[in-house]
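Chemist: For reference, the sequence and a predicted model appear below.
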Amino acid sequence: MSDLQHNLADLSPERRRLLDLLLRQKAQSDPAQILSLPRASGTNTFPLSFAQQRLWFIDQLQPGISAYNIAVGMRLHGPLDVATLNRALNQLVERHETLRTTFVLQENQPVQAIAPQLTIPLPLVDLSAQPAAKREAAALGAVAETADQPFDLERGPLFRATLFRLADDRHMVLLTMHHIIADGWSTGVLLREIAALYRSNIAGQPQALPALAIQYADFAQWQRRWLAPGSPRLASQIDYWRTQLADVSKLLLPTDHPRTAEQKMTSARENHMLQRELTAALHSLSQREGATLFQTLLTAFQVLLARYTGQSDIAVGSGIANRNRAE
């Protein structure tokens, strides 16, 4: 009997089942079958991706909340041509169909509806008359209030821009969008493209951005075909996650106040600056253990949760780019 056969024989039934599942997944993930994403045509309505369907469902349960708003801002220093910036924003909307998308019911099923054209205004909030000492705080408060305004997935638009003027040569641009049309990775793309479009417009040059080979609706159609109901590939994916999450226990985290009966989706963020020496030590530890800094910090967070709860098996969710295709 070979070493490999010995190793397989020593596997527990649970590990053998997981190995079989992984091998089936590998056999079903033939990249040659998904190299091409054909462009959808002849209609302006398309199926939702699985990620969009989750967010749509949550919105049906709790309509009118801003928990899934994504807001990103830019500080602009120097002379600003507001009309040119507005033009760049609308060129961006013209370029990306998802920024022109709303979500409606069609035959009792949600679909994404893409508007052929959409003009986004750029309202100006002028704070330059505020006392200089209070201007920054006023701007941040106005930004937070604007970013917290909820979206209507059916009526749209699900993308908006607001310009805040602190002085003639100091501005803040806030872009707010619903998570159903964008994610954290998208915001970086949008900011880079707005800057490129603005520079091209100021210079009087044609757009330098390459044409998009596909739009998000194309991906949604492809994903629905690739993971079609009843397909072995979809069944394999579901089996995998059922196995991974089968024994996940609820985190018994003690709180200083009783939890409310209704989840209000309110949150806050606490920033803490680590000292240079501690940061260097964390980097050194990560390198020694062959881990990333994120993995090291996540481990520390898990240890902290274990100390508070007394639990040893804790599931923590992490935001990921979820980009496994070049398109």
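Modeler: Received it, and whenever you're ready, just let me know what you need. Numbering: from 1, shown residues only.
Chemist: contacts and neighbour counts: CA atoms only from here.
Modeler: Fine.
Chemist: center of this protein - which residue?
Modeler: Per CA atoms, centre = their mean, the C-alpha nearest to the average position across the chain is that of D183, at 2.3 Å.
Chemist: from what I can see that residue touches A71, true?
Modeler: No - under the contact definition of CA atoms under 8 Å, D183 does not touch A71, with a separation of 10.0 Å.
Chemist: State the helix or strand in which the residue lying closest to E327 once chain neighbours are set aside lies.
Modeler: Sequence neighbours aside, I214 is the residue nearest to E327 in space, at 7.1 Å (criterion: CA to CA, 6 or more residues apart in numbering). Secondary structure from DSSP states H and E places I214 outside every helix and strand.
Chemist: circling back: list the residues that contact the residue nearest to the centre of the chain.
Modeler: For D183, the set of contacting residues under the criterion of CA atoms under 8 Å, 6 or more residues apart in numbering consists of I70.
Chemist: Strands along the stretch 51-200 of the chain, start to end?
Modeler: The residue ranges that make up the strands of the stretch 51-200 of the chain, judged by DSSP state E, counting those that start in this stretch, are 69-77, 101-106, 109-114, 124-126, 159-167, 170-178.
Chemist: Put this next to the previous one:
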Amino acid sequence: MLPTWPASVFQYTLMTTDQFLPSGSIGPHMTMAISVVVDGPLDVDVLDGAYDDLVARNDVLRTVLEREGASWVQRVHPHRTARLERSEGPAERVQDFADAWTRTPVPVDEPPLVRGQVVRLDDGTHLVSLVFHHLHTDPPSLELAMSELGALYTARLAGERVPAPPLQFGPYVRQVVDSVAGRLDADREFWRTTIEGARPVSPAPGLERDWGRPPSSSALRLHVLDSAQAAALEKWALRHRTTLFATLFTGFCLSMADRAATRDILVATVFEQRNHPDTKNLIGPFLHPSLLRVRVPEGADWESLTPQVRDVVRDAYDRAHIPTIDILGMHPDVIHAVSTEPVGLLLFQYLPSSGVGDRIAFGPATAHLLANTDVGPTGDVGLMFRLHRKGSGDLVATVTFDRRDLEEELVRELFADFVRRVTEPLAATVR
């Protein structure tokens, strides 16, 4: 019998959503990828063995989600030898090779849930790429996986073995499920009252959607704060007894409330929760989709709104084990508004740096991360602000929008308003 564990909140959400939008959430192209260029000697046969080790030691990469009763479970399949795909090519095409690999399909029912390649380039360097299905990983896990591959390669070169992870993703999810079992009714009631009467916020008056057109997404990669500014804002957040996530969202609420007719901000979000110390470097989908609702009073400023948003974010974070799809199921009127109004449910997300950094050791060789031109899975969401702290400390954003609803000029205007608001505490600190 295969080892079986409960599905995580994120996995449950994707699998359940797929019942309504087949292949939209768990199709083979719902993937995330990472690539590095390795400069220095690289033994490809040893690397191949390290890749096999990566799959063998991470149960989540051999896990298939299956229906069991009214929910979903993870079933861990036995390890079978995994091999890298090998090729050669000119160094000037390295970005093309990396981008092409991001489009490699990863079926959710065919372990391993990762595909790897190594390309020997004609300048003596090597491109190493990994692509994962999003059902089994999250953005920080990409860098963690590549770092682990480098450590496994280094160990093999030295004739050593890396100890197995002290905790696997499935048992971790079981711990989480057991820890909240006694409070589910109270937490569902919290969400029922919190979201009652809410409506998705419109970022501009008079927006209309051409419902006859299919979703047509576009993405912008934008700079938010440099490392010094981000560090200063984080210190400001600590002085005000809040978090960087909540501070960024406060700026978003202030900027959006000036445009919203009701000043009632309802957005989707995603929390990364690695609350157990043994999950810090573990590969897996440690994501918890949730909702945030903030009623911004007239005349609100940073001093008055910061504690309000802090409490909203804290309450949502503490109850993110209730799936968003179940919360919306309590409110058919909200679902109707989300599905019929232009833009629908906005998403605001912040994920911290994985802590890996921009360079990874592969034995005596050094790998540096290669920029990924693919924006990753977006789903059918009208406007998404996805913020990420890079290893350098810089804060960047991927802003995705549906061209059926929004023009790029308006999206850039919205983003500029957000950045202006976010930098206001920094200006006050300087004065």
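Modeler: Ah, there it is. Treat the numbers as computed from the prediction; the structure is a model and nothing was measured.
Chemist: right, so of the strands of the stretch 51-200 of structure 1, which gets closest to A280 of structure 1?
Modeler: strand 69-77 (29.5 Å; CA to CA).
Chemist: do you know how far the residue nearest to E327 of structure 1 is from A326 of structure 1?
Modeler: Counting by CA to CA, to the nearest Å, the gap between I214 of structure 1 and A326 of structure 1 amounts to 11 Å.
Chemist: okay, the angle between the longest helix along structure 2 and strand 31-39?
Modeler: Ranked by residue count under DSSP state H, the longest helix found in structure 2 is helix 139-157. Inter-element angle recorded for helix 139-157 of structure 2 and strand 31-39: 40 degrees (by axes from the mean of the first three to the mean of the last three CA atoms, to 10 degrees).
Chemist: so what does helix 139-157 of structure 2 touch, helix or strand wise?
Modeler: The criterion is 3 or more CA pairs under 8 Å, 6 or more residues apart in numbering; DSSP states H and E, and the helices and strands that helix 139-157 of structure 2 contacts are strand 31-39, helix 44-57, strand 359-362.
Chemist: Could you rerun that using 6 Å?
Modeler: Other elements packing on helix 139-157 of structure 2 under the criterion 3 or more CA pairs under 6 Å, 6 or more residues apart in numbering; DSSP states H and E are helix 44-57, strand 359-362.
Chemist: got the ones you listed as JSON lines, with distance to D333 of structure 2 and mean neighbour count columns?
Modeler: Converted to JSON lines, those look like this (distance: least, CA to CA, whole Å; neighbours: other CA atoms under 10 Å):
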{"stretch": "helix 44-57", "distance to D333 of structure 2": "44", "mean neighbour count": "20"}
{"stretch": "strand 359-362", "distance to D333 of structure 2": "49", "mean neighbour count": "20"}
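Chemist: For the ones you listed, please prepare a markdown table with the additional fields distance to L152 of structure 2.
Modeler: Below are these laid out as a markdown table (distance: least, CA to CA, whole Å):
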| stretch | distance to L152 of structure 2 |
| --- | --- |
| helix 44-57 | 5 |
| strand 359-362 | 9 |
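Chemist: wait, which of these is closest to R115 of structure 2?
Modeler: Among these, the nearest to R115 of structure 2 by CA to CA is helix 44-57 (9.7 Å).
Chemist: what's the closest one aligned against in structure 1?
Modeler: With TM-score structural alignment applied, helix 44-57 of structure 2 matches the range 82-95 in structure 1.
Chemist: Tell me roughly how far that stretch lies from structure 2 on average.
Modeler: Here stretch 82-95 of structure 1, set against structure 2 after superposition, deviates by a mean of 1.0 Å using mean CA distance after the TM-score superposition for structure 1.
Chemist: returning to what we had before: which one of the helices and strands packed on helix 139-157 of structure 2 lies nearest to A416 of structure 2?
Modeler: Closest approach to A416 of structure 2 among those is made by strand 359-362 (31.3 Å; CA to CA).
Chemist: can you tell me what part of structure 1 whichever helix or strand comes after that closest one aligns to?
Modeler: Counting by DSSP H and E, the element after strand 359-362 of structure 2 in chain order, helix or strand, is strand 365-369. Aligning strand 365-369 of structure 2 against structure 1 (TM-score structural alignment) gives no matching residues.
Chemist: how distant is the helix or strand just after strand 365-369 of structure 2 from the center of its chain?
Modeler: Taking DSSP H and E as the definition, the helix or strand that follows strand 365-369 of structure 2 towards the C-terminus is strand 383-389. Using CA atoms, centre = their mean, to the nearest Å, we find the averaged C-alpha position of strand 383-389 of structure 2 to lie 9 Å away from the chain's own average C-alpha position.
Chemist: Read off where the helix or strand just after strand 383-389 of structure 2 ends up in structure 1.
Modeler: With elements assigned by DSSP H and E, the helix or strand that comes after strand 383-389 of structure 2 is strand 395-402. Following TM-score structural alignment, strand 395-402 of structure 2 has no partner segment in structure 1.
Chemist: can you list contacts of strand 395-402 of structure 2?
Modeler: With contact meaning CA atoms under 6 Å, 6 or more residues apart in numbering, strand 395-402 of structure 2 is reached by 216-225, 382-389.
Chemist: ok so F46 of structure 1 is a strand residue?
Modeler: Yes - residue assignment for F46 of structure 1, taken from DSSP: H, G, I helix; E, B strand; the rest coil, places it within a strand.
Chemist: how many neighbours does it have?
Modeler: Neighbouring residues of F46 of structure 1 were enumerated by other CA atoms under 10 Å; the total is 19.
Chemist: Look up how far V104 of structure 1 lies from it.
Modeler: 10 Å.
Chemist: For these two, list the residues in contact with both.
Modeler: In contact with both F46 of structure 1 and V104: V111, using CA under 6 Å, 6+ apart.
Chemist: And for L80 of structure 1, the neighbour number?
Modeler: Close neighbours of L80 of structure 1, defined as other CA under 10 Å, add up to 13.
Chemist: ugh, wrong one, I meant A186 of structure 2
Modeler: There are 11 residues near A186 of structure 2, going by other CA under 10 Å.
Chemist: tell me the SS of it?
Modeler: Secondary structure of A186 of structure 2, reduced to three states by three-state DSSP: helix.
Chemist: What's it aligned with over in structure 1?
Modeler: Alignment note: A186 of structure 2 maps to S236 in structure 1; criterion TM-score structural alignment.
Chemist: Helix or strand for the closest residue to its match other than its chain neighbours, just tell me which one.
Modeler: When the adjacent residues along the chain are set aside, S236 of structure 1 lies closest to Q25, with 6.4 Å between them (CA to CA, 6+ apart). Secondary structure here is read from DSSP H and E; on that basis Q25 of structure 1 sits in helix 13-28.
Chemist: what about F20 of structure 2, neighbour count?
Modeler: The number of residues packed near F20 of structure 2 is 10, by other CA under 10 Å.
Chemist: That'll do, ta.
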